[in-house]
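>>> Prediction below, plus the sequence it came from.
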Amino acid sequence: MVWFETILVVLTLLTGVIWLLDKLFFAKRRAARDGLLDEEPVLVDYSRAFFPVLALVLVLRSFVAEPYKIPSSSMMPNLLIGDFILVNKFAYGLRLPINNQKFIAVGEPKRGDVVVFKPPFDPNNNWIKRIIGLPGDRITFQGNTVYINGQALAYQTLGTYSGRGLPYGVDQASELEEQLPGRPHKVLEALDRFSGEGEWVVPAGHYFVMGDNRDNSEDSRLWPTTHFLPEENLRGKAFLIWLNCEGWFCKDGFDASRIGHGIQ
């Protein structure tokens, strides 16, 4: 969230400035006055201790990998509520913390990537979906089938979903494998909640994103102000589940079997 990034940046800068000013000026003045180095003021002592830790966390979180927790069922069956994931922060270019401004271009999103982003109508929160449409694509969703540039995707029925995590009001859902070019993956269909039909042409610099839980996902099909995700709102590419834990202190369950699963 923006508030956490802001606090982290402010604390890192503040402790760094205090430590640097003391090292360059105040420590020398104390030595010149007394002929020896006095005990450091408490504020300087804390700044010297915390600055390296805060700086390391800021660099890793901003430019290497950032942890997120899955809060909803929209990416089932591949991501469950309570999954803690890692997001590659340099896959699509290095970005500044807080304002998310890209300053080094590295790569571009590919069809099928699972991405974390800030939706254009909710910039203070992070969402996660799968990229279905690239700039210039014509995306159609009809009869619970995705069409890309007029070509229907193929689906293999795997049966009735028997795992955990179905949202309230959904007794059962069909589990299928969607043959997205270059990235086949599982999706869920709950036919009693079918919605989101339409056709969209993805503009330059934007992407069309959908949840894998097709009938329980607030994604590009249903967004109120725009159906497209701007490139500058991307936060990174999800690549690993490192923990699954529901509720405070895992009071609602801990699933060790999900640790280390890659995100397809």
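Received, thanks.

>>> Only C-alpha atoms from now on, for both contacts and neighbour counts.
Fine.

>>> Reduced to three states, what does the residue most central in space within the chain come out as?
Residue closest to the mean C-alpha point of the chain, counted by C-alpha atoms, centre = their mean, is residue 116 at 2.8 Å. Following DSSP: H, G, I helix; E, B strand; the rest coil, residue 116 is assigned to strand.

>>> Could you say which helix or strand holds residue 235?
Using DSSP states H and E, residue 235 maps to strand 234-244.

>>> Put this next to the previous one:
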Amino acid sequence: MNLDFPTVMLIAAVITGMIWALDAWLWAPARREVAARKTASGGVSKADLKELNKEPVLVEYARSFFPIIIIVLVLRSFLVEPFRIPSGSMIPTLMVGDFILVNKFVYGIRLPVINKKIIDMGKPQRGDVAVFRYPKDPSVDYIKRVVGLPGDRIGYFNKTIYVNGKPVPQEIIGPYFQDEHPLSQSAELRIERLGNGEHQIVVEPGASLVEGQYIVPEGHYFMMGDNRDRSNDSRFWGVVPEENLVGKAFMVWMSWQWDQGGVIWDRIGESIQ
């Protein structure tokens, strides 16, 4: 059985918490009682008395790690979680090797492990960069841009998104090519105005593409990568259920690329649009 990080942390919290609690309720009083009897009988040195009252190593570790585990679990489950970008599907917004921070509460507060929403904080907005559990394999996290909201009619024709019959405006900036992430020589960098903001995308005019129209059911979202011709997204495997949402990506906190010598300093702290 594959255990994800929240599950491992929850199990660790339960185990360390139980050890600490058992020591407080049972083992520590028993140690103090033995020490009291030894003291009453006389002939017990201070060193021996200290040894009698000493916590076992297992209890000491449990007491030390339990609060740390709880803090990490709460932070990752309810507030902010780090992710690493493993593929180029979100180029040019996110690069391979970027480490990002994801706001976990913006779409609602969920219980860890079972992912049940307990407080509704808000809904994804068109244009958000969202992390979600891949519908075909929920153990895998994906990151894409929210294109279609519940009830939308989304079309994709001739490298252009259509939302309820209206084309999303685009503007060609120029050719796109980076040695570390080679695309075809015809790749173009464009600005796309989706929702209330704008962002950059990459398209390859000569590449074959998946075209069609899709109706987004209630409680679901249509996701697409910014690297339009090299993204495995909703055009291929369908929409994302609301319960699969993890959070909204908002910042690059580290970027590491071996072929560029390590840390890419100018990407650190960059906000995700």
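Thanks, I have the structure now. Since this is a predicted model, take the numbers as computed values, not measurements.

>>> And the TM-score between these chains?
TM-score for the superposed pair, counting by TM-score structural alignment, normalised by the length of structure 1: 0.93. Supporting figures: 258 aligned residues with a C-alpha RMSD of 1.7 Å.

>>> How about the contacts made by whatever residue of structure 2 lines up with the residue nearest to the centre of structure 1?
Using TM-score structural alignment, the partner of residue 116 of structure 1 in structure 2 is residue 131. Contact analysis of residue 131 of structure 2 by C-alpha atoms under 8 Å, 6 or more residues apart in numbering lists 102, 141-144, 245-249.

>>> and which of those is nearest residue 213 of structure 2?
When the contacts of residue 131 of structure 2 are compared for distance to residue 213 of structure 2 (C-alpha to C-alpha), residue 144 wins out at 18.6 Å.

>>> Neighbours of the residue lying closest to the closest one once chain neighbours are set aside, how many?
Leaving aside its sequence neighbours, residue 144 of structure 2 sits nearest to residue 225 (C-alpha to C-alpha, 6 or more residues apart in numbering; 4.9 Å). Using other C-alpha atoms under 10 Å, the number of residues around residue 225 of structure 2 comes to 25.

>>> what residue of structure 1 matches up with residue 264 of structure 2?
Under TM-score structural alignment, residue 264 of structure 2 pairs with residue 255 in structure 1.

>>> Count the residues that sit near that match.
Neighbours around residue 255 of structure 1, by other C-alpha under 10 Å: 13.

>>> pretty sure it contacts residue 261?
No - counting by C-alpha atoms under 8 Å, residue 255 of structure 1 does not reach residue 261; the two are 11.9 Å apart.

>>> Assign the spatially closest residue to the residue nearest to the centre of structure 1 that is not a sequence neighbour to helix, strand or coil.
Nearest non-adjacent residue to residue 116 of structure 1, counting by C-alpha to C-alpha, 6+ apart: residue 128, 4.5 Å away. Under the three-state scheme (three-state DSSP), residue 128 of structure 1 adopts strand.

>>> what span of structure 1 lines up against the helix or strand hosting residue 190 of structure 2?
Per DSSP H and E, residue 190 of structure 2 falls inside strand 188-194. Aligned by TM-score structural alignment, strand 188-194 of structure 2 corresponds to residues 174-180 of structure 1.

>>> Identify the residues contacting that stretch?
Among residues not part of stretch 174-180 of structure 1, those counted as contacts by C-alpha under 8 Å, 6+ apart are 77, 111-112, 153-161, 184-190.

>>> Repeat the analysis, applying 10 Å as the threshold.
With C-alpha atoms under 10 Å, 6 or more residues apart in numbering as the test, stretch 174-180 of structure 1 has contacts from 76-77, 111-112, 132, 145-148, 152-162, 184-191, 212-213.

>>> Stretch 167-182 of structure 2 too?
Contacts for stretch 167-182 of structure 2 (C-alpha under 10 Å, 6+ apart): 88, 91-92, 95-96, 154-157, 159-162, 183-195, 198-204, 257-260.

>>> what about the strands in the stretch 1-150 of structure 2?
80-84, 98-103, 109-110, 117-119, 129-133, 141-148 (DSSP state E, counting those that start in this stretch).

>>> For the first one, name the packing helices and strands.
Counting contacts by 3 or more C-alpha pairs under 10 Å, 6 or more residues apart in numbering; DSSP states H and E, strand 80-84 of structure 2 is packed against helix 57-74, strand 98-103, strand 141-148, strand 245-257.

>>> What's the average distance for the second one when superposed on structure 1?
Overlaying structure 1 shows strand 98-103 of structure 2 at a mean distance of 0.2 Å from the equivalent residues (mean C-alpha distance after the TM-score superposition for structure 1).

>>> what residue of structure 1 takes the place of residue 120 of structure 2?
Using TM-score structural alignment, residue 120 of structure 2 sits opposite residue 105 in structure 1.

>>> quick one: its match and residue 5 of structure 1, what's the gap?
Going from residue 105 of structure 1 to residue 5 of structure 1 by C-alpha to C-alpha, to the nearest Å gives 21 Å.
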